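[1] Prediction below, plus the sequence it came from.
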Amino acid sequence: MLDDFLRVLNGETPEQIPWTADLSYWISGQKQAGKADAAWDSEEGYLQLHYELGVIPYYYYPRFWVGEPRYDESVTVAVTRRKATTQCTWTTPVGTLTETRAFMAESACEGVTRHPVSTPEDLNVLTYLIEHRHMEPVHLSDYRERCDLWAQYDGLPCLGLPRSGLPALCYEWTGLENFVYLMMDCETQVRALLDLMEEQEVPIIEAVCELAPPLVHFPDNLSSENLTGYYDDLLGPQHRHRLAALHRAGIKAAVHLDGTVRGLLPKLIDAGFDAVEALTPAPVGDMSLKEIESMAKDSATILWGGMPGALFAAPWTWSDVEAHLEAFRHTWGTRPAILGVADQVPPDGDIEFIRRIGASLRR
């Protein structure tokens, strides 16, 4: 399995279509239901689960991010938890920012109920906060050893860069609606903040280029509904700058586009990404498998995804999944592609579908 994955990355023809799935959300659901195997909490147990299911291990969030923020002594960060609510507070000499998250047991996930930045005053505090932080490389020193371990399970550990500036600002600090208003009211300050965030990535990109892994991930969580109109001005230049450095070091790069596809896919292809990952087609997404393939037809960009996570849960059945898999073979199967769950197996998903898809691909 791993050999075919690497063949596709290197522009070669695989013996069979590589098959990946992010199982972390499904595992969260099993924990919530009291059905999880304690072994899955260890890295080797997590790998063994994938191996038994016949799917390539790739996503592993405990050691995913390759950059972590470090603040100077003028900033205090405090996290408090009470029942289902988690609150994070950043205290600075110029003000305080607070984020609130709520855990929703019925969906086995957490959601933001209050973004830390919503007003121009908050933006001033965030500017101070970013000015008094730096990004430090992490999870790189033992990467080669981990690759050796993962290869025993036909896997490759994912390395996630810090989110690019625009999605980092939108998803980690403001939320989309607040960002739109701040961009209208405080455009000069927002642009300066994005420039500063990009500058702070330099040590991370340099460390990754020195390591030269075969693949890195841009975990930007993009959706065409949200950021297409901002892409050319605020995100595309940063993507191109990052990609140029990575490609000079011989590193392939994938970007996470798990929302609507139509607006951003051609822009990401033009930016030079080697792969666009988590592509979600109909019946969940905004484009069919064929439409996505046609949009990428003249490029060597790897289409990665194609199997909506929703298909793993009711009302869909194995016959629906099997038919979708056959459609995948007839559309993406003749071009550079990796079959992947887009973007996660849900908490109530039928995990046996993972095994059956792998078996079908091997036939």
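    Right, received. Where do you want to start? Predicted model, so just to flag it, every value in this text is computed and none were measured. Numbers count the residues shown, from 1 in each chain.
[2] For the rest of this, base every contact and every neighbour count on C-alpha atoms.
    Will do.
[3] quick check, Y59 in a strand?
    No - per DSSP: H, G, I helix; E, B strand; the rest coil, Y59 lies outside any strand segment and is coil.
[4] There's contact between it and G155 in this structure, I believe.
    No - Y59 is beyond contact range of G155, at 9.4 Å (criterion: CA atoms under 8 Å).
[5] Spit out the contact partners of the spatially closest residue to P137 that is not a sequence neighbour.
    Leaving aside its sequence neighbours, P137 sits nearest to G67 (CA to CA, 6 or more residues apart in numbering; 4.6 Å). For G67, the contact set (CA atoms under 8 Å, 6 or more residues apart in numbering) comprises 135-138, 161-162, 204.
[6] so which of the residues you listed comes closest to W150?
    Minimum distance to W150 across these is 18.6 Å, recorded for V138 (CA to CA).
[7] any idea how far the closest one is from T113?
    Distance from V138 to T113, counting by CA to CA, to the nearest Å: 29 Å.
[8] the more surrounded of the two?
    Neighbours per residue, other CA atoms under 10 Å: of V138 and T113, the larger number sits with V138, 16 against 12.
[9] element containing the residue lying closest to T76 once chain neighbours are set aside, please.
    Nearest residue to T76, sequence neighbours excluded (CA to CA, 6+ apart): T91, at 5.1 Å. Per DSSP states H and E, T91 falls inside strand 85-92.
[10] Alongside the first one, take a look at this:
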Amino acid sequence: MRESFLKLLEGEPTRKVVWTADLNYWLDGQKHAGHGPSDRFTEEGYLNLCRELGCMPYYWYDKFWLAEPEYDGVEVVATREGLRQRRTWKTPIGQLWEENEFMPDSVSTGCTKYAVETHADLEVLLYILKHRRLKPAAISDYRERVALWARYDGLPILGMPRSPLPAFIHEWCGMDHAVYLLFDYPELVREILELMEDQERPVIDAVCRLAPPLIHFCDNLSSQNLTGFFDEFMAAPYQRRLATFHAAGIRCAVHLDGTVKGLLPRLANVGFDAIEALTPHPAGDATVEEMRALAGNRNVILWGGVPGVMFAPPYTWKDMAAHVKKLIAAWSGTPFVVGVADQVPPNGDISMVRKISDLLRNHE
């Protein structure tokens, strides 16, 4: 599948249907429950699991982000109390703090307190960012990892730091606070967003020197909350990034794992090569048949189409098989990757991954 995947990125005809599944959330559930051998939770253990299940290895997050923050004049302190984790940024003009809580039932973590909520917090954030630089990461051993993953018919994911507005929302404010701050203090927020984009430059330069076949914009997008901000705050930064990477021969995918109707056509229009984690009915806001029409571009790779919820009750293999067959029929004749949108959940039936692999092989 790796060969077909690379050809797909180059716009060439492919011999096989490419099938990817992010198994990390399911593995987190196994680890939390104390199931499975310890070597399953290593990078090579993950590659072996993908091989056993017949999907192309792509997702692995221990070596993933292409940037690490470094601070000068800012102290970052992390503490833990029970299931709660707090991170504090201490500066000469004030401090920010956020809190996240682990939820055992869902094996997930949620933010209970965002760092930036007020105008004063914005000023502190601006100070923090002025004293931050993004150091390129996940690059030094990338070639060796590519060789390792090729032996398992896969390619390791590389994630760009979140684009400015998604980073502002996801990492600092949350959606509610971000909306109010954007409208109440537009000039200050714009200064922060511009600074975030400027700080990407060393990372972008390092990635262009590396020239991987594909990088991922892991912005965790959803049309429900970002469509109205896209044209003003997101389109131009995306176009600047894409122009630089495309000039270096690098293809780019973006993670749209929420609702799709507003953003899918916009992301295709700004020039992304692939739009990943596309989640259709019964979990999303569009059918698989609607998604290609929404893209408005028969050359962009649609990647996803298999909702993670369908691996868990009340859905059965009969439901899943019918859905995958419908997906293949809807997307055939255009570039696509069959993928879980966006992860197999902890209570998911992992045997369905193998069954989908067999179904797709028989389809070929």
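    Right, received. Where do you want to start? Just so we're clear, the structure is a prediction, and the values are computed from it rather than from any experiment.
[11] picking that back up, comparing Y59 and G155 of the first structure, which residue is more hemmed in?
    Counted by other CA under 10 Å, Y59 of the first structure and G155 do not tie: G155 has more neighbours, with 25 against 19.
[12] Can you tell me the closest non-neighbouring residue to that one?
    P57 (4.6 Å).
[13] ok, how many other residues are close to D233 of the first structure?
    Neighbour count of D233 of the first structure, defined by other CA under 10 Å: 10.
[14] and which of the contacts of G67 of the first structure is nearest to R362 of the first structure?
    The shortest approach to R362 of the first structure among these belongs to L161, at 32.5 Å (CA to CA).
[15] And the helices in the stretch 201-350 of the second structure, which stretches?
    Assigned by DSSP state H, counting those that start in this stretch, the helices in the stretch 201-350 of the second structure fall at 201-210, 223-229, 235-247, 264-270, 288-295, 317-331.
[16] Mind reading off the mean deviation between the fourth one and the first structure?
    By that I understand helix 264-270 of the second structure. By mean CA distance after the TM-score superposition for the first structure, the fitted helix 264-270 of the second structure averages 0.5 Å away from its aligned residues in the first structure.
[17] Check stretch 319-331 of the second structure too.
    With mean CA distance after the TM-score superposition for the first structure, stretch 319-331 of the second structure departs from the first structure by a mean of 0.5 Å once superposed.
[18] ok, residues contacting that stretch?
    Counting by CA under 8 Å, 6+ apart, 288-289, 292, 305-306, 310-311, 356, 359 sit against stretch 319-331 of the second structure.
[19] repeat that with 6 Å
    With contact meaning CA atoms under 6 Å, 6 or more residues apart in numbering, stretch 319-331 of the second structure is reached by 288-289.
[20] Would you mark the buried spots in it?
    By neighbour count on 16 or more other CA atoms under 10 Å, the buried set for stretch 319-331 of the second structure is 320, 323-324, 327-328, 330-331.
[21] same thing with stretch 82-89 of the first structure?
    Under the neighbour-count criterion of 16+ other CA under 10 Å, stretch 82-89 of the first structure has 85-89 buried.
[22] got it, and stretch 118-126 of the second structure?
    118, 121-126.
[23] What ranges does the stretch 101-250 of the first structure have for its strands?
    With DSSP state E, counting those that start in this stretch, the ranges of strands along the stretch 101-250 of the first structure come out as 109-114, 133-137, 215-222.
[24] and S299 of the first structure, which of those strands is closest to it?
    Per CA to CA, nearest to S299 of the first structure of the strands of the stretch 101-250 of the first structure: strand 215-222, 18.9 Å.
[25] Packing partners of the closest one?
    For strand 215-222 of the first structure, the packing partners by 3 or more CA pairs under 6 Å, 6 or more residues apart in numbering; DSSP states H and E come out as strand 252-257.
[26] Show me what the strand it packs on is packed against.
    The elements that strand 252-257 of the first structure packs onto, with contact taken as 3+ CA pairs under 6 Å, 6+ apart, are strand 215-222, strand 275-279.
[27] could I get those strands as CSV with distance to P237 of the first structure and mean neighbour count?
    CSV is the format used below for those (distance: least, CA to CA, whole Å; neighbours: other CA atoms under 10 Å):
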stretch, distance to P237 of the first structure, mean neighbour count
strand 215-222, 14, 20
strand 275-279, 17, 27
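[28] Now distance to R144 of the first structure too, for those, in CSV please.
    Below are these laid out as CSV (distance: least, CA to CA, whole Å):
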stretch, distance to R144 of the first structure
strand 215-222, 13
strand 275-279, 22
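[29] Pretty sure the residue nearest to G155 of the first structure sits against P157.
    No - assessed by CA atoms under 6 Å, P57 of the first structure is found out of contact with P157, at 7.3 Å.
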